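Participant: pasting the structure only:
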C-alpha cells in the first residue's frame, strides 16, 4: 500500500460511491490554495504595504493548510485561524486606512471554506467550540480596530456559523443515508434467511409426505409378511424382520432430521446422534443387505461432531457399495492416530455384477456430503477407485475438533 492510500481513506467524502465525488475535496482545496496564495501575497504587500517577507510567510501559512484540511480539517482550521489572528495583529503596523480589518476578503474565503470542511467531519460539540473561538477572537480584535477601517469580524462570525451548520447538516444527512442503506442490507439478509427457513420447512413437509409414507408401508408390509404369506421358511421370515427393523430405524432417523428442518425446537434434537459405537450395528445391517462387511474399530473418546462425521462417512460409503457394487466384500477400519481418527472403507469389485445396477445414475451428492463433513471438523478425505475394480474412502478426522452439534 502506498503512503497516499491512507490519506485517501481518511479524506473528506472518501466513502462516496462515485469517484469524482471522492476527488472533489482535493480538487477544490488545490484550486483555492493555488488561487488564494498569490492573491493574499499581493493584497498584503501591495494594498496594506506589509513587509514582503512577512506578507509571503502569512500567505503561505494562511493558504497551504487548505490542502491538509481534506484529511484533517480541524487541525488545518487551527493553523489558518491562528495565522489570520497573527496577520491581523501584524496589519496594525501597516497602513489599513480604508481597508478591511482584521480579516481581509481572501482570508474570509479561506476561513469559510475551512469551517465547511470542519462541519463535514467533526461533532456538534467541536463545532460549537470552533464558533465560540471565532466569536472570542473577533470580539477581542474589535477593541483593537484602527480608525478608518472596515471591521469584518462580524462578517466572519456570521459566515463561519453558516458554513459550520451547512457542513454539519450535510454530514448528518450522509450518515442517515448510510445507516438507512445498512439497515436495508440487514433487512434484505433477514428476508433471505426467512425465505430460506420457509423453503426448508416446505421441503421438510414434502419429504415427510412422500418418503415417510412409503417407508411406513415398507415397515408394515415387512412386519405382516409372515402373517399374510404362508409357507415362509425361517430364513425368509428373519429377512423380513430385518427389513422391518432397518426400515423402522431409517424412518425414525428421517423424522428426527425432518424435525430439525421444520423447527429449531424439534423434539428430535433431544435424541443422541450416532457415533463411533454405532458403526458396528451399521455394518451388521449392511451385511444383512447382502454386502459382507468386516469391521475393525477402536475405543476412543472423541467429540460428538467427530463421531457423527465418522459414522456418516461410513454410512455413505456402505450405501454406495450396496448401490454400485452389491455383494462386494468390504472392510471398515476405524483406528486412532496421533490426535486423529482414521476411517477407512475399502470394497472390492462386485462378485457378480448385475445386468442392471441398482442405480444407473448418481447425483454425486454422497461424496460432496462426505467432503463437507470432513471440512467442518478440519480433517481430510481421499476417495478413488482401486486397480482391482473396487473403491476406497479414507478420512482423517482430528480428535481436537470443536463440538458444534
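Facilitator: Done, it's in. These figures come from a predicted structure and were not determined experimentally.
Participant: rest of the way, CA atoms for contacts and neighbours
Facilitator: Will do.
Participant: any idea how far the helix or strand hosting residue 56 is from the chain center?
Facilitator: According to DSSP states H and E, residue 56 maps onto helix 52-63. Relative to the mean C-alpha coordinate of its chain, helix 52-63 is positioned 51 Å out (CA atoms, centre = their mean, to the nearest Å).
Participant: Pull the residues that contact stretch 149-165.
Facilitator: Contact with stretch 149-165 is made by 96-104, 108, 111-113, 115-116, 118-119, 127, 131, 134-135, 138-139, 141-142, 145, as judged by CA atoms under 8 Å, 6 or more residues apart in numbering.
Participant: In helices, which of these fall?
Facilitator: When the contacts of stretch 149-165 are checked against helices (DSSP state H), the matches are 108, 111-113, 115-116, 118-119, 127, 131, 134-135, 138-139, 141-142.
Participant: Just the buried residues out of those residues, in PyMOL syntax.
Facilitator: Buried residues within these, by 16 or more other CA atoms under 10 Å, are selected in PyMOL with:
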select buried, resi 108+111+112+113+115+116+118+119+127+131+134+135+138+141+142
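Participant: In addition, the following structure is provided for comparison:
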C-alpha cells in the first residue's frame, strides 16, 4: 500500500500495516537507530551496548540454572539466552530484525520455562529486551513501533499469561513497561528526526532563496541591457531606412537589402521589448530611462558621502570607450559596493579605483570597517545588497561579471571589506 493512500492513515489500517512491518522483513525496515551524537559518543554507546550485552547474557544464563526449579538443561539455558539477549548486539544497525529474533526467543522461553518460577524470563534478559524495544522505537517509523508494541503484548506476553506461566497482573505490568520503552524511544527518535528534517528544509530554503536572488538579478540585468540593445537596434533600423536617401543611384538589390535589415531590426526590437516586458515590474518609466555608466560616478560619490562615508576615487590608466555592458556593470558594482559600505561599515573610509588595463577594466572598492551606526544604503535598496553574500548585492555583481566573462573577488580585508572585479573590454560599441 502506498504511503500517499488515505486509507493508510486510518488507525486500524495503520496498525495492521505496522504489525506486518514488524513481523515481515522488507524494504521498509529501518536501517538503524538514529544516533544524533558526535562520533565519540556513538563509539561510547556501542561500547557500552556490547558490554551490557555480554553481562546481560551471562545473567540470563545463570539465573535459570540457579534460581528456577527444576533448572532447565544447560544447553536450553544457553540457547534461550543467545536468542533473547545476543540480538541486542545488532540492534543499533538492524533493530527490527534483532527484535524479531529476541521476541521469538522470549515467546519460546516463556513457554518452555513455564511453572519453574513465577516470572518465566530472567530479569537481565527482560532488561535487554526493554533496551531493544527502545532502540526499535528510536529507529523505526511510528507505524512499525505500534506494530512492535502490539505483537510484543499480544503475541509474546499474552500467550505466556494464558498458559499460566505468570499472573495476569504481572503481565499487565510488563505490558506497561513495553509501552513506556516504546514511547520513550519514539519521543527521542521523533525529535531527532524532526531536527534532521528541519535542517534539511532550512538548507533547501536557503538554496531556494539563493536561486531566487540569482533569477531576480538576471532579470534585472536583462531589463537593463534591453535598453542598451534597443538603442542599438533603433540606430540600425534608422540607418537602414535612411541609407537609400543618402546614397544616390542605389541599385535595387542594395535597396532591398537595406529594407530587409530595417525590417529585421524593427522585428527584433519588437520581440525584445515583448519578452523583456514580461520581466518588468510596474515601473513603466524604466524602459525610457537611460542606463547609467561610469560618467555618473561623481553622482554616486556625492550620494555616498551624504550617508557618512569618506570617499576617495582614483582613475588609473588612460580612459577609453567602453561597451555598454561593461560600462553599466562597472557602475553597478561601484554602486553596490558603496551601498554595502554604508549599510555594514557606516562612517568608513572607502577607496574606489577604476583601472583601465590593456585587456580589461579593473574595479576595486575597499573600506576600512565600521565607525558608526548603520544607515540606510545609498543604493536605495534596489536589490537588497548583503555584504556577506546573503542578499542580492554580491549575487548581482557575480552575475554581471560572469556575463562578461570576467572575474570577481569579494571578501574581508583587515577590518573592512574589499570587492575587486575584472571586466574584459570585449568589442566596444
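Facilitator: In hand now; what should we look at? Model, not experiment: these values are computed from the prediction.
Participant: TM-score of the superposition?
Facilitator: Here the TM-score for the pair of chains, by TM-score structural alignment, normalised by the length of structure 1, is 0.51; 256 aligned residues with a CA RMSD of 4.3 Å.
Participant: which two from the ones in helices among the contacts of stretch 149-165 of structure 1 end up farthest apart in space?
Facilitator: Farthest-apart pair in these is 119 and 142; separation 25.8 Å (CA to CA).
Participant: need the contact list for the closest residue to residue 255 of structure 2 other than its chain neighbours.
Facilitator: In space, and not counting its chain neighbours, residue 255 of structure 2 is closest to residue 244: 6.2 Å by CA to CA, 6 or more residues apart in numbering. Residue 244 of structure 2 makes contact with 250, 255, 258, according to CA under 8 Å, 6+ apart.
Participant: want to try JSON lines for those residues, with secondary structure, distance to residue 366 of structure 2 and neighbour count as columns?
Facilitator: What follows is the contacts of residue 244 of structure 2, written out as JSON lines (DSSP: H, G, I helix; E, B strand; the rest coil; distance: CA to CA, whole Å; neighbours: other CA atoms under 10 Å):
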{"residue": "250", "secondary structure": "coil", "distance to residue 366 of structure 2": "57", "neighbour count": "13"}
{"residue": "255", "secondary structure": "helix", "distance to residue 366 of structure 2": "55", "neighbour count": "18"}
{"residue": "258", "secondary structure": "helix", "distance to residue 366 of structure 2": "50", "neighbour count": "20"}
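Participant: just curious, which of the residues you listed is nearest to residue 75 of structure 2?
Facilitator: Nearest to residue 75 of structure 2 among the contacts of residue 244 of structure 2, counting by CA to CA, is residue 258 at 104.1 Å.
Participant: Could you double-check that the closest one lies in contact with residue 243?
Facilitator: Yes - here residue 258 of structure 2 reaches residue 243: they are 7.3 Å apart, a contact under CA atoms under 8 Å.
Participant: Distance-wise, check residue 399 of structure 2 relative to residue 393 of structure 2.
Facilitator: As judged by CA to CA, to the nearest Å, residue 399 of structure 2 and residue 393 of structure 2 stand 10 Å apart.
Participant: So if I had to pick from the two, which one is more boxed in?
Facilitator: residue 393 (28 against 20; other CA atoms under 10 Å).
Participant: that's a strand at that one, yeah?
Facilitator: No - counting by DSSP: H, G, I helix; E, B strand; the rest coil, residue 393 of structure 2 is not part of a strand but helix.
Participant: aligned partner of it in structure 1?
Facilitator: Residue correspondence to structure 1 (TM-score structural alignment): residue 393 of structure 2 is left unmatched.
Participant: likewise residue 232 of structure 2?
Facilitator: Checking TM-score structural alignment: residue 232 of structure 2 goes with residue 214.
Participant: Count the residues that sit near its match.
Facilitator: So residue 214 of structure 1, with other CA under 10 Å, has 14 neighbours.
Participant: Quickly note the distance from the residue nearest to residue 380 of structure 1 when sequence neighbours are not counted to residue 331 of structure 1.
Facilitator: Nearest residue to residue 380 of structure 1 in three dimensions, chain neighbours excluded: residue 396, at 5.2 Å (CA to CA, 6+ apart). According to CA to CA, residue 396 of structure 1 and residue 331 of structure 1 sit 17 Å apart.
Participant: and those two? which has more neighbours close in?
Facilitator: In terms of neighbours (other CA under 10 Å), residue 396 is the more surrounded of residue 396 of structure 1 and residue 331; the figures are 22 against 18.
Participant: For my notes, confirm that one occurs in a helix.
Facilitator: No - Residue 396 of structure 1: not assigned to a helix; according to three-state DSSP it is strand.
Participant: Tell me where the stretch 301-429 of structure 2 has helices.
Facilitator: In the stretch 301-429 of structure 2, the helices defined using DSSP state H, counting those that start in this stretch lie at 324-344, 392-403.
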